[in-house]
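*Asks:* My questions are about this predicted structure, shown below with the sequence.
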Amino acid sequence: MIEKVQKQLQESINVKIAALSLAEKVASASQLIIQALSHGGTAFFLGNGGSAADAQHLAAELVGRFEKNRKALRAVALTTNPSTITALANDYGYENIFLRQLQALAAPGDIVIGISTGGASPNVVKALTWAKEKGIETIAMTGENGGDLARIASLLLTAPSSHTPRIQELHITWGHIICGLIEEALCSNG
């Protein structure tokens, strides 16, 4: 059992070491969000399953606090309202649950962050496609091939792995780094 634990920890470490080469892209993603927030925009986060949890986690870090007591930042996870999600899924199909919310809430100057380990979740693809068509900046966090989101996102962060747990571990690490850079840039005076 100990060997299995060590093996999985080593795999996680190896993915993060491989991701060092993506530092510039992570900084660019941070800058896109900083730009939107500094001009009164909102950061919209979305994803399914574990990626939905990451979307909620990262939105909460911005609205609440990450490492500093500071002003609240405009961030929304489109995964948090069961009544909205189930009504939209029932009336418009599950593939439209994020799209319909963005149609109601998002505008140019905002930013949409889609999280999908395979990069092919139909509801995430539809949402980012719509955002792109409306001139809204988009960031996608995916696994190694980027899936359909590779051709849609303004900026693509591809975890160097095809193993879902390792991808998700890197996504939340990137999210924490991005939240820290946002706080540093926008909230130095509380």
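*Replies:* The structure has been received and is ready for your questions.

*Asks:* Every contact and neighbour count from this point should use C-alpha atoms.
*Replies:* OK.

*Asks:* before we move on, what SS does the residue nearest the centre of the chain have?
*Replies:* With the centre of the chain defined as its mean C-alpha position, the nearest residue by Cα atoms, centre = their mean is I113, 4.1 Å away. The three-state assignment at I113 reads strand, by DSSP: H, G, I helix; E, B strand; the rest coil.

*Asks:* Assess the claim that it and S51 are in contact.
*Replies:* No: in this structure I113 lies outside contact range of S51 using Cα atoms under 8 Å: 10.9 Å.

*Asks:* Use this one as the comparison:
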Amino acid sequence: MNTSHTDQLKRFLEKSIEAKQALLQDQEQLGAFDRAMQAIIACYRQGGRLYIAGNGGSAADAQHLAAELVCRFGKERPALPAEAFTVDSSILTAIANDYGYEHIFSRQVEGKMQPGDLFLAITTSGNSPNILRALERCRAQGLTSILLSGHQGGRAAALADHVILAKGAETGTIQEQHIVIIHALCHTLEQTLFG
């Protein structure tokens, strides 16, 4: 066994545990999660849909969340309507080509979302231009938005209705917490709506 390799793994595990412990003790962020959950539950109870967007690893997280909601997370139940704005390559490339990459999500907010729908933005930095434009479009259309981010939430924190901030200084550590938050979101929805 190569101890330098296992030492690296141990360091990553320790950072992950420390960040999760910090989030576990942060009453402000726990309250933010609760308020965001209330908004998502209200959206679904009123017949709305959840739309999700992110870039890179956060795009994968957006798709992961949509899959858990449409399929299932932990129990048999009716499908919940959810869509990741990252999955249609024709829409993404057309918007990026004709309007610019910063518009790939805002045009979809404009074209797909209806009153009562909810937008969830995932960005570790909170400064992705396409996320900022999408949150601005939500504001313009009177749509509720949730931001799942890290650090202080960047410029996106001022644009979203609900802001949940993961702990940690590194992108990977923040992304790990985002997955935990996403899984908690799915479990909470299933228990509340179908328990």
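*Replies:* Perfect, I can see it now. Note that the coordinates shown come from a computational prediction; the quantities given were computed from them, not determined experimentally.

*Asks:* TM-score of the superposed pair?
*Replies:* Aligned and superposed, the two chains score 0.96 in TM-score terms (TM-score structural alignment, normalised by the length of the first structure); 188 aligned residues with a Cα RMSD of 0.9 Å.

*Asks:* follow-up on the earlier one: how much space between the equivalent of the residue nearest to the centre of the first structure over in the second structure and A160 of the second structure?
*Replies:* Correspondence of I113 of the first structure to the second structure, assessed by TM-score structural alignment: L120. Separation of L120 of the second structure from A160 of the second structure (Cα to Cα, to the nearest Å): 9 Å.

*Asks:* Equivalent analysis for Q175 of the second structure, please.
*Replies:* Q175 of the second structure is 19 Å from A160 of the second structure, by Cα to Cα.

*Asks:* returning to that earlier point: so what sits against both of L120 and A160 of the second structure?
*Replies:* Residues within reach of L120 of the second structure and of A160 at once, by Cα atoms under 8 Å, 6 or more residues apart in numbering, are S145, I146, L147.

*Asks:* Break down the second structure into its strands, ranges please.
*Replies:* Along the second structure, counting by DSSP state E, strands occupy 50-54, 82-84, 118-122, 144-149, 162-165.

*Asks:* In the first structure, point out the residues matching the shortest one.
*Replies:* The reference is to strand 82-84 of the second structure. Under TM-score structural alignment, the match for strand 82-84 of the second structure is residues 75-77.

*Asks:* And the matching stretch, how far out from the chain middle?
*Replies:* Offset of stretch 75-77 of the first structure from its chain centre (Cα atoms, centre = their mean, to the nearest Å): 10 Å.

*Asks:* again with stretch 24-43 of the first structure
*Replies:* 12 Å.

*Asks:* Read off where it ends up in the second structure.
*Replies:* Counting by TM-score structural alignment, stretch 24-43 of the first structure corresponds to 31-50 in the second structure.

*Asks:* ok, N130 of the second structure - contacts?
*Replies:* By Cα under 8 Å, 6+ apart, the contact set of N130 of the second structure is Y101, E102, H103, I104, F105, S106.

*Asks:* So which of these sit within helices?
*Replies:* S106 (DSSP state H).

*Asks:* how about stretch 64-76 of the first structure: buried residues?
*Replies:* Going by neighbour count (16 or more other Cα atoms under 10 Å), the buried part of stretch 64-76 of the first structure is G64, R65, F66, R70, K71, L73, R74, A75, V76.

*Asks:* which residues touch that stretch?
*Replies:* Residues outside stretch 64-76 of the first structure that contact it (Cα under 8 Å, 6+ apart) are 37, 40-45, 56, 59-60, 62-63, 179-180, 183, 187, 189-190.
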